[in-house]
Structures are given as C-alpha cells and as structure tokens.
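Participant: I need the structure of the sequence given here:
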Amino acid sequence: MALISDKLLNPIIKKRIDLTLHNKNVKDIEISITPAIIENPNILSLIWDVRVTGKSTENSGIIEHDWILKSATLNEVVRKYAQVDRLFKKEIYVYDKIIPAYYQLIEEHNVQEPFAVIPRMHLYFTDTLQEALVLENLKRSNYGFISMKSSEPCTHGEAMLAMKSLGKLHALSYALREYKPEQFKKFTEYAKNRFNINANIELYAKHQKMCCERVFDAIINGKDKSTLTLFKKFMEKPFEYQMQAIKMGAMGPYAVLTHGDAILDNMLFKYGDPDTPDKPTEICLLDWQFCRFTSPALDLSQFIFLSTDKQFRDNHYAEMIRTYYYALCSYLTELKCDADQILPFDILQLQLKRYSVYGLCMAIMILHIIMNVKPIDDNYRQNMKATDIEATFSNTFAKNTDSYTSRIRDIVLDFKDYGYFEFLN
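Facilitator: This is a model prediction of the structure:
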C-alpha cells in the first residue's frame, strides 16, 4: 500500500486556512488535515480531509467544519507538463463564477427539476505553488465514488444519470447565453482552450502517436479492412484532429461550456432508494479543470467511449443519446427557452459525427492508464521526471495489453459503424 503522508502538504496552505478563519471571527482553531485518498494515482493534485473546530468570537458558539482540500503538486516537471497552475485557476473560476451563475438562473426561473450536485467551495488560493481549493465534504452526505473494476462498464443507472446531468449542464450554458449574453461571453473567453507554446506539446503528441501505433497493431489482426483504412488516415495526425475538434466545436451557435473531463472518476453517486439499492438516485460532478467552450459532443463522446464497453453501447447507445437530449430539452423548457431552436436533434447528431473524434483521442490516450490504476508513493511523486511521465504510458501498456487491446478495438469499430470517421479531412 502506498501511503500518502502529511509531508506532501504545503504547510503554508494550512496556515492560510487558519488565517482565513481568524479573519472570519473564529478563535481557538484546531485544524486536522489527513489524506482523503490513501492510494492516490493522481500526479497533478492531492486530496485531503480537513476537520476544523473553533469558537465564534461573536457568540462563543462552537464551529465545526468537514471539508475536502485539493492542493496542487509541487513537482516542477509535472507542473510544467500539465500547466497545473492554469488548471487550478480554471477550476477555481468555475466554482467561484460559473456555477453560481447557473444556480442563479435556476432560482430566477423557479426551476423545479434539480441539477447535479456541485460541492460548495469555501476557500481557495491561487498563488504559485500554493494553488488549492477547499470544498464541502460530500462523503458526509453519503456520496461516494463508484466501486468497479476498470475492465467493467458503468451500470445502466450510472450511465443514464450521467447523461441526464450533462444534458442539464449544457442546458444551463445555453440559457445563460440567452439571458445574460455579456456574462456568458466573459465565461467563454476564460474557458477557451489555450495551449501554452512553452508546454510539452511535443511530448504529448509523442505519447499520442505511440498509443495510436498500439491501437493499429490491435486492429491489423482483425478482419475489418475498411476500419483499418479509416484508422490509418486518423493516425496520420491525431493531435491535429483533437485540437480541431476543440477549436471547431467552439464555432457557431451550438457550443456550450462543457465539463471537459466527463469520466466516471470525476463523478460521485448517491444511492438513496432502499428499494433499489444498486441504482443511483443522485450524482455529483467534480473536477472542472478542463472546462472548455466547445461542442457538447466532446463531453458526450468522452463519457461514452471511456465509461462503457461494446456490449453496453450495442444495447444502450441510442438510449444514452436520447436520455441526454430529453434532459437537455426538458431543462431548457423549464428555463423558458426554445429547445428546438437552440439545439435540434439532427444538429446534435451532426455534432456527434463531427466532433466525437475527441472522445476517440481521449480513449486511446488514457484508457489504458484508467484500466491499470496504480498508487504512487511519496518519493516517486516528489521526484518525478519527464522520463517518468513517458514511462507511465509504456509501463501501463505492458501490464494490460490484452484488456486494453480488446476494449480499444471495439471503440474503433463502433466509431466506424456510427459514421464518426466521415468528417476526417
């Protein structure tokens, strides 16, 4: 077991939490910070349980808080590779500006249908090497990550609840554009994807090429020559296709503020019905670091191709799309918007054909890592080098070749059957 120790927590952050509470008229403060995830595979951030007790200077009442602290890695190589400072500032911006604007829309239009749960942000810090945000601890309300083997698909209930939440999320983006265009424009400018020219794009592209070669080897052993031809065209410039999907998806009237990393790892589920204990009743969306302004198809394709297998898609693909669209239209109607005008169903289908290449790219790049999640020990996390990042891709391929090969081959075959290779040029 790889234990996460307290030495990975920047001590300045704890002092800043203490100072913030003092400034809010709290005295006799005691702060306990312990790892929330013991075996943590994440190299970008660390997650902590924060327990706060104190007394109000105004009425001497006891104050207690259960929070989650998300702090950025201090490893300079990882910070540069992933632009960690930008990711944290974007996530803080979403919690601080965009989500409250959505809840205000819901209140102004008296929307009765609940939106996905978003944890409340209590504190945040954006200074370099101190990036952190403090959120309410939803584990106290019986939310939890799903427990599943990485080789298995999500359940039907989890998939449909996720699609509904994405439909409502995108509906709020469209409604914000309708009612508050200036505010919407400000949000979209902030959320537009910008790659730092000094970032390690070359290394990222190298990883992507290596992944595509593995997938090509998996497909070439099959009998579907037409799929092989289409994939050969795709692998000529996968990074360009991915960037094109993001950029072109932001053009025209159908772009939305997306979640940007719509996978099961960023969702919490609550199972609140004792009569159907295996069916989730509520969902919480987490991790907004990759929020973008682009086509809704990017969220949908990423979730579908990374969180389901072929058997599930064969049985439920159309149902997932219908569930998403029904939730989108229902929420737009509650928000007093014309859903048929904002995103007709045939336009949604066209968006999926044009921009689902993003989901394919993400599946090829990270599915083998998700399927082989391993905790990282303290020493490795602190001293990780560029060669270690590259080795992460090679090592996980070596450890789960068969399962990854089967899963990714099915994704490429489905991608061809759905007609999603048609727009490659």
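Participant: only C-alpha atoms from now on, for both contacts and neighbour counts.
Facilitator: Fine.
Participant: where do the helices sit along the stretch 201-350 of the chain?
Facilitator: Along the stretch 201-350 of the chain, counting by DSSP state H, counting those that start in this stretch, helices occupy 201-220, 225-234, 238-249, 297-307, 310-334, 339-342, 345-355.
Participant: now do the longest one: which elements does it pack against?
Facilitator: In this structure, helix 310-334 makes packing contacts with helix 156-179, helix 339-342, helix 401-417, judged by 3 or more C-alpha pairs under 8 Å, 6 or more residues apart in numbering; DSSP states H and E.
Participant: second chain to compare with the first, below:
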Amino acid sequence: MAFNKDEMHAPCWLNEGFFEKVLKQSENDAALTVAACKIIPGTRPGDHFASIIFRANVTYKSRGKASEVSLVIKTIPEDDGLKRDLLKDGVIFETETIMYTTVVPEMHRLFRSVGDDTELGPRLLYSSKEPKLVMVFEDLAKRNYGMKNSQLDLHEAKIAYTKLARWHAASLHLADTIPIITKLDKGIGSITNEEFDKMWDNNIGLLAKVCREWPGYEHYGDRVDNLRKGISQKTKDIYKFSESTLYNVLNHGDFHYKNMMYKTVEGKTQDILLLDYQLSIWGSPAIDIIYSLYNMCSTETRDNHRDELIKFYYDEFVASLNKFGYLGKIPPLINLHVEILKNGHLETFLASTFLPFMMVTFEEMMGDQLNQNPDEGIELFDVSDPEKMMEMMLAGFRRPIYVDAMKKYLPVFLHKGLLDL
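Facilitator: The predicted structure is shown next:
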C-alpha cells in the first residue's frame, strides 16, 4: 500500500499527553486519562496536499469507564519543502479554524431552524496554533464514510452539488450577520508562492510538449506555451474580490472529489461529507462551479451533463434561499452563466495543471517511482519533492484518459478565446 513519505513517522509531540489534552476538552472531563495511542498514516498519496494527516486510535478512561476512540489529526510537516512553505505562516489553518468553529456551525444552526438536517462535514474536536498548528477531527470512517478512487458520476455529483448549493445559499443569507464570511480571502490564487508558480508554469510546459506529440494537435503546442506568460496571474485575479462580480458567495475553494467522504449502501453512494475548508473564500460562485466541474466530476459527467448540473445546483441554491427566508434579490441563472464565462480562464488553468492529477491515481502516475520499503512492504511517495512531482505530472499528461479529454477541450478553449491572454 502507498503512503506519503512525510506521514510515515508521526512527530514526537503526538503522544499520550497530547491526546489527553484533546479528549479532556472534547469530553469535558478534567480527570480523563489516556492509556495508549497508536498512530498510522491518515491517507493515501494524492488524497490531499497542503498538510499531513494521521489517524490515531486512542484508549482512555473517563468517568470510571474505559473507552476507545479514533481521531484524525491534521498538521504541518516537520521537514522543509513545498507543503511547509505553503503552510508555515498559518493563514490557511486560520481560515479552516474559523470555518469549523464559527461559519459551519452557524450554517448548521440555520439549516436546523428551517427543519433541514443537512450535515456538511466532520466535527472539529480540538485546534491549536501553539506549539504546533494542529486540528483534531472525529474519524468519519467510524461512521462508515470512506474515500473514492475516481471522480464522480452524475448521481454522486448531484449529491455533492446539493451540499454546495446549500453551503453557498447559507453563506449569502448569513453574510450580513456573520461578517467574517465576507472577510475570508485566502484562496488558491492568493496563497501560492514562487515555487508553486514555477510548478504550474512547468506543468503548462509539459502540456505544450505532449500536444506536439498528438497528430493534428501540434499547432496547440505554441498556443499552450504562450499561456505561461500570464495564466497564473489571470487565475490569481479570479480569486480576488471584485466589485464587478454579479454576486458573491462563500466558496468552499477546494471542491474536489478527494476532499469528500462517501457513505455507500449496497454499492450506491447515499451521502457525501465535505473536508478541508482551509481555502474557503468569498467571491464569485464560478470559482467553486468551474473548479468542481474539472476536479470533482468524471469526464462523462462533465462532458455530457455540464449545463444540467449547473441548473441542478442553481435550483437547489434558490430553493435553499427561499427556505431560509432570504430577503435580498435572488440572482438569476443567467448571472451564474455570465460569471462562469467571465472567469473562463480558470477552466484553462485547471485543465492544464490540476486535471491529470484528478483523473489518474498517484499509483498510476508514479509507476516504479514509488519507493518500495522491503522490510514493511510499503510504498512511499514524497509529495514535497518537486522533481518527482514533475515526473509524475508528465506521466499523467500522457495517460490516454487525459489525452482524450484535452483533445476535446483544447478546441473549445480556442473557440471561446480561453487560449488567449
């Protein structure tokens, strides 16, 4: 089984004393004692990026009774690298803490006030900035939620868009009374640094390279190469608040299928819960819609049901606003489509950088680049290694599933002007 290299060894401070502090708070029992804890890697390679995740099984005694609990711990890596550089100032942890402690609980209260039992995600049990940035959550696996290895079909996408529409509607309704909602501004476009800009630039270069390998598509190579001059800045501008935006909502900001957990009954997805609120940002709803179309939906879902899903999302958004008793002017569907078109360069950026990462598993991309540990039979991948990341991305760009998709999308981008800057 493959794991991220930086999650193979938990930091020394994740010990019985730490979990005793966590459980004393979450269980409201100052006399609680922890007997033992076992820590393992929390996710597979590719399931997340901007953090490290561990799962802990903790045995403890509270109010005279012995108990056991499974916890999920999110923190920052100890070693230097891309992830540590991205996380070291704590900004995105601050956003996620605000989301879990203030915004999402208010959304849940709003839902319950109108008889809606929608649940958005896991409970945050503990968070701290000192001495380390750390968050501890309930383990959704204990409630029979699991991860998926592939992007979503139409049925699953509708469940996810139902959650997103209610999230967006709640944020619009609560924006005046919970002003912090409109202050969240640290999305993907604003937190990336020079190393990330270089990685995106290199990825676009890889796409240009492989375009020249496809008969009949060679002429797209130069057009894609030219995107390197300004597509990153175009993307950053999309994530900035603008007075020209027709309407704003609180975007999840990282709405892809690996940031979700799925409850499956007899082989069919029944519910989806959302993870990772660290990039939530106030801005155009086009941010989440475009991002999810490429990073959440399968090729078949995206290509054959795009407008159907946008209308499905919009109808749920309007229904939720009406249920909440929203007194403002409800934006028409055409405004959403205008926002999606205005921000269309985000489609070009995502298709050129994120999409192969979402369409192909890490194991398929990496092949023999995974480092086998002969003693434990464990495969390791270091996501902080830029060289390996680039090798992996080139393999992804050459996978038939991605090649077939881009042969359809590049002419569409060309005809919409999305290959021009």
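Participant: report the TM-score for the pair.
Facilitator: TM-score for the superposed chains, counting by TM-score structural alignment, normalised by the length of structure 2: 0.82, backed by 402 aligned residues with a C-alpha RMSD of 3.6 Å.
Participant: about what we covered before: let me have the helices of the stretch 201-350 of structure 1 in CSV, adding distance to Ile146 of structure 1 as columns.
Facilitator: Listed next are those as CSV, based on distance: least, C-alpha to C-alpha, whole Å:
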stretch, distance to Ile146 of structure 1
helix 201-220, 27
helix 225-234, 33
helix 238-249, 29
helix 297-307, 12
helix 310-334, 17
helix 339-342, 32
helix 345-355, 27
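Participant: ranking the helices and strands packed on helix 310-334 of structure 1 by burial, who's on top?
Facilitator: Looking across these with neighbours counted as mean count of other C-alpha atoms under 10 Å, the highest average goes to helix 156-179: a mean of 22.
Participant: Asp410 of structure 1 -> structure 2?
Facilitator: Taking TM-score structural alignment, Asp410 of structure 1 has Lys408 as its aligned residue in structure 2.
Participant: distance check, that match against Asp303 of structure 2.
Facilitator: Using C-alpha to C-alpha, to the nearest Å, Lys408 of structure 2 is found at 9 Å from Asp303 of structure 2.
Participant: stretch 376-385 of structure 1: end-to-end distance?
Facilitator: End-to-end for stretch 376-385 of structure 1, by C-alpha to C-alpha: 14 Å.
Participant: next one: that stretch to chain centre, how far?
Facilitator: In terms of C-alpha atoms, centre = their mean, to the nearest Å, the centre of stretch 376-385 of structure 1 is found 24 Å from the chain centre.
Participant: which one in structure 1 is aligned with Glu195 of structure 2?
Facilitator: Alignment note (TM-score structural alignment): Glu195 of structure 2 maps to Leu203 of structure 1.
Participant: what sits closest to that match if chain neighbours are left out?
Facilitator: Leaving aside its sequence neighbours, Leu203 of structure 1 sits nearest to Glu390 (C-alpha to C-alpha, 6 or more residues apart in numbering; 8.0 Å).
Participant: just name the most buried of the helices of the stretch 201-350 of structure 1.
Facilitator: Greatest burial across the helices of the stretch 201-350 of structure 1, using mean count of other C-alpha under 10 Å, falls to helix 297-307, with a mean of 25.
Participant: point out the other helices and strands that that helix packs with.
Facilitator: Applying 3+ C-alpha pairs under 8 Å, 6+ apart, one finds that helix 297-307 of structure 1 contacts helix 156-179, helix 345-355, helix 357-370.
Participant: out of the ones you listed, nearest to Thr128 of structure 1?
Facilitator: Smallest distance to Thr128 of structure 1 across these (C-alpha to C-alpha): 27.6 Å, for helix 357-370.
Participant: now do that closest one: everything it contacts.
Facilitator: Contacts with helix 357-370 of structure 1, where a contact means C-alpha atoms under 8 Å, 6 or more residues apart in numbering, come from 150, 207-208, 211-212, 215, 238-239, 241-242, 245-246, 298-306, 393, 396-397, 400, 404, 408, 411-412, 415, 420-421.
Participant: now swap in stretch 14-33 of structure 2 and tell me
Facilitator: Stretch 14-33 of structure 2 is contacted from outside by Val34, Ala35, Ala36, Cys37, Val58, Tyr60, Lys61, Ser62, Arg63, Leu125, Tyr126, Val136, using C-alpha under 8 Å, 6+ apart.
Participant: who are the contact partners of the residue nearest the centre of structure 2?
Facilitator: Nearest to the centroid of the C-alpha atoms of structure 2, with distances taken as C-alpha atoms, centre = their mean, sits Asp254, at 3.4 Å. Each residue near Asp254 of structure 2 by C-alpha under 8 Å, 6+ apart is listed here: Asp276, Tyr277, Leu279, Ser280, Asp288, Tyr291.
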